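A.B. asks: model this:
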Amino acid sequence: MSTQIPLGEVTAALASSLSVTALEPLTQGGQKYVFKGKLESAEAAVKVVLLPDGPDSVYVLERAQREVEVLATIDSPRVVRVLSEVVEIDFGSGVQAVAWVEEWLDGSDVSKNLAQPWDYARCARLVVNIGEALSAFHELEVVHRDLSPANVRELSDGSFSLMDPGLARHLAKTALTGLFQPGTPGHRSPEHVPGGDIQPVSDIFALGILAFLALTGAHPIDPSGAEDDYYRRLREYDSPRIETLRPDIPASLRDVINRCLQRQPARRFLDGQELIEELQGHKQDFGPYFIDA
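C.D. replies: Model (predicted):
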């Protein structure tokens, strides 16, 4: 957990604050830690975020609260469910954290499953399932803004779930624009360029990146090098057509990915619902991967 906080103290605090038991540490990323545990008799994931000293602690707290608020609002089997409110924990010695409980998702993050190019069926399932998740977000006027492999879970049954909307933007409640636009390098849309305006159509571009990466092992827009050069490429370069690298995929999937990756937002699917309607029009190719299949 942290050299400043004995593990026993952490698990005791989580058990007291969130009523979770059988805690096992799983992963650490930056100031965020994930435990596996039980809430009553059900397996659960417990997330803990250490609050930094100084004014940045306010931002970290707000991000955690935003993540839980968004998850509590969205009701979709393609989006991880939150099982508690955010609680603040004081470990003493000036170390504070926030924590909450989510449903346990088996399987692994997509970031761990990209060593080999995917086949058509696996990618089609990804596009449908995450399209369904985005439709649930966009119906509530929420943009995920960080649709990267680490935030998508491939479950043991082969389906996919969307996680970690800590950078989400609620269009009806915020006017968050300006120079800084969050997201993961390589998984940003042209609207992520500083000064851009991220909208549901930006999540569609990011889903196109995921599908392109899964099928080819490469990003459609190279994120390497200086950040300014990456942003220039996002603004000025068109993504290569997927068939130049994967001529074997069906035309329906080819056309969907190419449209998701249009540099001009108006040429993409405008939101998750429009994408889903297109996919439902090709039931032979995509039908088996919908929730009600």
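
A.B. asks: for the rest of this, base every contact and every neighbour count on C-alpha atoms.
C.D. replies: Fine.

A.B. asks: please, where are all the strands along the stretch 51-200 of the chain?
C.D. replies: 87-92, 95-103, 108-109, 142-143, 152-154, 160-162, 169-170 (DSSP state E, counting those that start in this stretch).

A.B. asks: in JSON lines: the ones you listed, plus distance to Asp203.
C.D. replies: Shown next, in JSON lines, are these (distance: least, C-alpha to C-alpha, whole Å):
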{"stretch": "strand 87-92", "distance to Asp203": "29"}
{"stretch": "strand 95-103", "distance to Asp203": "23"}
{"stretch": "strand 108-109", "distance to Asp203": "18"}
{"stretch": "strand 142-143", "distance to Asp203": "7"}
{"stretch": "strand 152-154", "distance to Asp203": "13"}
{"stretch": "strand 160-162", "distance to Asp203": "12"}
{"stretch": "strand 169-170", "distance to Asp203": "11"}
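
A.B. asks: here's the other one to compare against:
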Amino acid sequence: MGDRLIAGRYRLEERIGAGGMGVVWRATDLDLGRVVALKRSQAGDSGQIRREARIGAGLHHPNVVTVFDAVIDGDDRWLVMEYLPSRSLADVIDADGPLPPGKVAKIGVQLAAALAAMHEKGMVHRDLKPGNVLVADDGTAKLTDLGIAQWAEVTRTGGGLDVGTPGYVAPEMAEGRQAGAAADVFSLGATLFAAVEGTSVWGDASVGPFVQLRRATSYTLEPIRRAGPLAPALMELLRRKPAGRPDAVRAAELLSEVADVVVPARRRRFRVTRRAIAIAAVAAVLILTGGLLYATREPASIAAGPPSELVGDRRTADPCALVDPSVLNHLGTPELDNATGNFNACGVLLRLSADKEDIVDIRLELTTPTSPLLDKPMPGQLIVREIPSDSEDKCARGIPLPDGNQVWVHARHIRNWHAHLCDYVDPVATHAVSVLNREPVERRPAPFPDGSLGSLDACALGGELPQAIVGGPAAPDPVFGNWECYWNHRETQVTIRFERERAPFKDLDDRRVALGSREAFVEVSAEWKACQAEIPHRTFGGNGRAMIETVEIYVADKVKQPQEMCPAAERLAGEIAPRLPPL
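C.D. replies: Next comes the predicted model:
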């Protein structure tokens, strides 16, 4: 067949690939004198080739195999495409075994950019898998086989799984639902998972397609063992709910961080437009394809890994260095909040709708684990751990660190409206772990202002009185940075902690207690099951709002009622007030 001419113009040279959908040949275009690839459907002149030609003609991207033409020869319709000397990613994995995380991330950046271009035009691929990815010797990756791709608005008819490959299919597709852009993102994650782990995310193909589909519908993922710094990005792409996955543009950003490509820096507090992110993703691909010509091993920043001492001095570590509001751009309008809560915290206020009260508050805190870690985390291989919850209205994630500290990410709706909070927590946690897998936590950009509670030690502020209140020997138990401290003895507990909140301070129905030149507001706290005394301290401006620092005091007892502990709380407030910096 090597001498056969197709449509009087294309001479077939060598069969280079075959699959269930078609056969691909390397051929020579005699009119233009160039090498091309020709694809013929296994089913003859089927709608598959026409559909692939129509979709390919409307898509021009450096990481998608270009479609030149569609021709008819006898009873067959052939697709004329760009020829790329390459191997499929499936062949690379079979020949070389699992690939290094950095190399996989570089492939992923390019594929995510290709998907972003498709999705921008309203197209979905529906069958992204290693066999449909071509990888050249210089590292260039291209998406191919648009045979079952479609425009997103096409309505699916019939039931069952009629698209995709079981080992790489998204859970919603396995359940028989319509494939959307989010399904492509999942399949991208599954493809990269296979490249770095050496097996499908739904189990090895040897278990059979029906077992893989059952695992997809039940969301039974294979464990991540080899991905290292790529693991957080994979976890994000492989989220069960389509709404919780990043779009393809954001996926390119996440992967570019692991791939060690340069992305234009983003400043906090400013909302990054989708167009700006798209430009960044394209820039990453351009830099990547140039840099791969010289890359012979993993970048030093990935190979060496970050130091095990990630936090350093707890009081100068900047939690906001781990927070990037733009990871939530696809879910609403985010705003960095670096002036609320304790001094170990930083957050994002995410407006979900035009309603000014429809806001989710996502908090990241540097803290210490409440119990010892059984397995010490390895530097550069940190992962996000799910903290079990009994409701979608609660969500928290933890990132244990090698130095014994922990990052805690949690969220709440400011009006306690129903919200799928994990959809907002996970992107923030994933970004934090990607930063920590590269480098230690940055230092605060400036010291605390004069008179700020941030420069005080909560464990020393009450003198000996906390121990006297608990009624026995009790060493202070500090929380991260000594901005919160506990004393416990038998049934009684005392807590002193610092807080930052909106000003003016609202006392509501709290009882006001004079403390010389200061005052405290006393109430029974149902949340803490304690008597609370709060001392307003310093006002300041934060995020364009008037804020105030306060000292919170809680006294609780397992036997006595909270109101019985209020005299002790007032007494401790009286001890603390004169020790505070002058106003």
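
A.B. asks: got a TM-score for the pair?
C.D. replies: Superposed pair, TM-score by TM-score structural alignment, normalised by the length of structure 1: 0.81. Supporting alignment: 262 aligned residues with a C-alpha RMSD of 2.4 Å.

A.B. asks: before we move on, the earlier item: could you single out the most deeply buried of the strands of the stretch 51-200 of structure 1?
C.D. replies: strand 160-162 (a mean of 25; mean count of other C-alpha atoms under 10 Å).

A.B. asks: for the counterpart of Ile93 of structure 2 in structure 1, which non-adjacent residue is closest in space?
C.D. replies: Aligning on TM-score structural alignment places Ile93 of structure 2 opposite Leu114 in structure 1. Spatial nearest neighbour of Leu114 of structure 1, chain neighbours left out: Ala214 (6.1 Å); criterion: C-alpha to C-alpha, 6 or more residues apart in numbering.

A.B. asks: what's the spacing between that neighbour and Lys112 of structure 1?
C.D. replies: 11 Å (C-alpha to C-alpha, to the nearest Å).

A.B. asks: and the two? which has more neighbours close in?
C.D. replies: Ala214 (25 against 11; other C-alpha atoms under 10 Å).

A.B. asks: who's in contact with the aligned residue in structure 2 for that one?
C.D. replies: Using TM-score structural alignment, the equivalent of Ala214 of structure 1 in structure 2 is Ala195. Taking C-alpha atoms under 8 Å, 6 or more residues apart in numbering as the criterion, Ala195 of structure 2 is in contact with 89, 93, 98-99, 104, 130.

A.B. asks: checking Ala195 of structure 2 next. Helix, strand or coil?
C.D. replies: helix (DSSP: H, G, I helix; E, B strand; the rest coil).

A.B. asks: with Phe521 of structure 2 instead?
C.D. replies: Quick answer, by three-state DSSP: Phe521 of structure 2 is strand.

A.B. asks: out of the strands of the stretch 51-200 of structure 1, nearest to Asp285 of structure 1?
C.D. replies: Among the strands of the stretch 51-200 of structure 1, strand 160-162 comes nearest to Asp285 of structure 1, with 17.3 Å by C-alpha to C-alpha.

A.B. asks: in structure 2, which residue range corresponds to that closest one?
C.D. replies: By TM-score structural alignment, strand 160-162 of structure 1 lines up with residues 141-143 in structure 2.

A.B. asks: mean deviation of that stretch from structure 1?
C.D. replies: Following the fit onto structure 1, the mean deviation recorded for stretch 141-143 of structure 2 is 0.4 Å by mean C-alpha distance after the TM-score superposition for structure 1.

A.B. asks: how far is that stretch from where the chain is centred?
C.D. replies: Distance, stretch centre to chain centre, for stretch 141-143 of structure 2: 24 Å (C-alpha atoms, centre = their mean, to the nearest Å).

A.B. asks: what sits up against that stretch?
C.D. replies: Looking at stretch 141-143 of structure 2 with C-alpha under 8 Å, 6+ apart, the contacting residues turn out to be 62-65, 107, 110-111, 114, 128, 132-135.

A.B. asks: check stretch 58-75 of structure 1 too.
C.D. replies: Here stretch 58-75 of structure 1 makes contact (C-alpha under 8 Å, 6+ apart) with 49, 51-52, 79-82, 85-86, 98, 100, 136-137, 140, 142, 164-168.

A.B. asks: which of these fall in helices?
C.D. replies: The helices, defined by DSSP state H, take in 136-137 from the contacts of stretch 58-75 of structure 1.

A.B. asks: which of the contacts of stretch 58-75 of structure 1 count as buried?
C.D. replies: 49, 51-52, 79-82, 86, 98, 100, 136-137, 142, 164-168 (16 or more other C-alpha atoms under 10 Å).

A.B. asks: what residue is smack in the middle of structure 1?
C.D. replies: Asn151 (3.4 Å; C-alpha atoms, centre = their mean).

A.B. asks: please pull up the equivalent of that residue in structure 2.
C.D. replies: Aligned partner of Asn151 of structure 1 by TM-score structural alignment: Asn132.

A.B. asks: ok, now how distant is the nearest residue to that match once chain neighbours are set aside from Lys39 of structure 2?
C.D. replies: Among residues not flanking Asn132 of structure 2 along the chain, Thr144 sits closest, at 5.3 Å (C-alpha to C-alpha, 6+ apart). Using C-alpha to C-alpha, Thr144 of structure 2 is found at 11 Å from Lys39 of structure 2.
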